[in-house]
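>>> Predicted model, plus sequence, below.
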Amino acid sequence: MKHTFLQVALGGALGSAARYGVNILAGRLTPGFPLGTLSVNIAGCLAMGLLAALLAHRGGQHLAPFLLTGMLGGFTTFSAFALDTMTLWERGEIATALGYVLGSVVLSLAAVIAGLTVGRGLFA
């Protein structure tokens, strides 16, 4: 288990650094628009799907903590959200998947609004 935590930590560090680099580059290309976030979310979801399928098909599940949870989790948590949604969908839990999507988006936005409101009140 200790080895798995190290895999996740190392992958997370690499993924986070990659996300930071993409955000710097994208910020220069499109100031004022979150192209970096959009890009890493889309690329991360594509990579999550490809790697999850590859690891499942080729028996590489031992690499999942480093690649999926670590690297892609650090690159974007949106990829994990997308994979969780598809897992529910493919299990036939359509209503649960749709509720998860709606709840995740609405509650995440509400949490950001709440955090900004409280933070601005405390730190203004």
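Cool, got the structure.

>>> From here on, just use CA atoms for contacts and neighbour counts.
Noted.

>>> Would you mind listing the buried residues in the helix or strand hosting residue 106?
Assigned by DSSP states H and E, residue 106 falls within helix 94-123. For helix 94-123, the neighbour count (16 or more other CA atoms under 10 Å) marks 97, 100-101 as buried.

>>> let's bring in a second one:
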Amino acid sequence: MTPVLVALGGAAGSVLRYLTDRKVQQWRDSPFPFGTLTVNIAGSFLLGFLSGWLLHGAEPSSVRALVAVGFCGGLTTFSTFGYETVRLFLEKTRLYAVLNVLVTVAAGVASGGLGLLLATVTFT
């Protein structure tokens, strides 16, 4: 049953990633990959929140498989982040490439920490 939950969550996360990326990029109309940044920050927050829930003992394994592994795994994307960073560098928009790395890492860690903090406040 666990692989089915991971697959269902992954499918939903992947579709949401695609739709979010297209919408954000259309709205921003910039070579900077705002869509990928958006889904990675949102996924980091959600995974941080779920981790906080897990730390307080309220996390069933089915929710972990569906949401943490499947949905967050499908929503967030390290490979696209890497590809877009290299693309920016090769297209001679090197400042965007450097900003993409710095902002994605800093915002991802901060977002995950904020999710963890929110879960701690909520479940204690």
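That came through fine. Just so it is clear, the structure is predicted and the values come from calculations on it, not from any experiment.

>>> quick revisit: can I get the buried residues of helix 94-123 of structure 1 in TSV with distance to residue 28 of structure 1?
What follows is the buried residues of helix 94-123 of structure 1, written out as TSV (distance: CA to CA, whole Å):
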residue	distance to residue 28 of structure 1
97	36
100	34
101	31
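
>>> which one among these gets closest to residue 117 of structure 1?
Nearest to residue 117 of structure 1 out of these is residue 101 (CA to CA; 24.1 Å).

>>> What is the aligned counterpart of that closest one in structure 2?
Aligned counterpart of residue 101 of structure 1 in structure 2: none (TM-score structural alignment).

>>> all helices for structure 2, in order.
Using DSSP state H, the helices of structure 2 run over 2-28, 34-55, 61-63, 72-75, 78-90, 94-123.

>>> tell me which strands and helices the second one is in contact with?
Contact here means 3 or more CA pairs under 8 Å, 6 or more residues apart in numbering; DSSP states H and E; on that basis helix 34-55 of structure 2 packs against helix 2-28, helix 72-75, helix 78-90, helix 94-123.

>>> Output those in a markdown table, with distance to residue 55 of structure 2 appended to each entry.
Converted to a markdown table, the helices and strands packed on helix 34-55 of structure 2 look like this (distance: least, CA to CA, whole Å):
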| stretch | distance to residue 55 of structure 2 |
| --- | --- |
| helix 2-28 | 21 |
| helix 72-75 | 18 |
| helix 78-90 | 25 |
| helix 94-123 | 8 |
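
>>> Pick the most deeply packed of these.
With neighbours taken as mean count of other CA atoms under 10 Å, these reach their highest mean count in helix 72-75, at a mean of 24.

>>> mean offset of it relative to structure 1 (after superposition)
When structure 1 is overlaid, helix 72-75 of structure 2 sits 0.2 Å from its aligned residues on average, using mean CA distance after the TM-score superposition for structure 1.

>>> What helices and strands are in contact with that helix?
So helix 72-75 of structure 2, by 3+ CA pairs under 8 Å, 6+ apart, packs with helix 2-28, helix 34-55.

>>> Identify the residue spatially nearest to residue 85 of structure 1, adjacent ones excluded.
Sequence neighbours aside, residue 97 is the residue nearest to residue 85 of structure 1 in space, at 5.3 Å (criterion: CA to CA, 6 or more residues apart in numbering).
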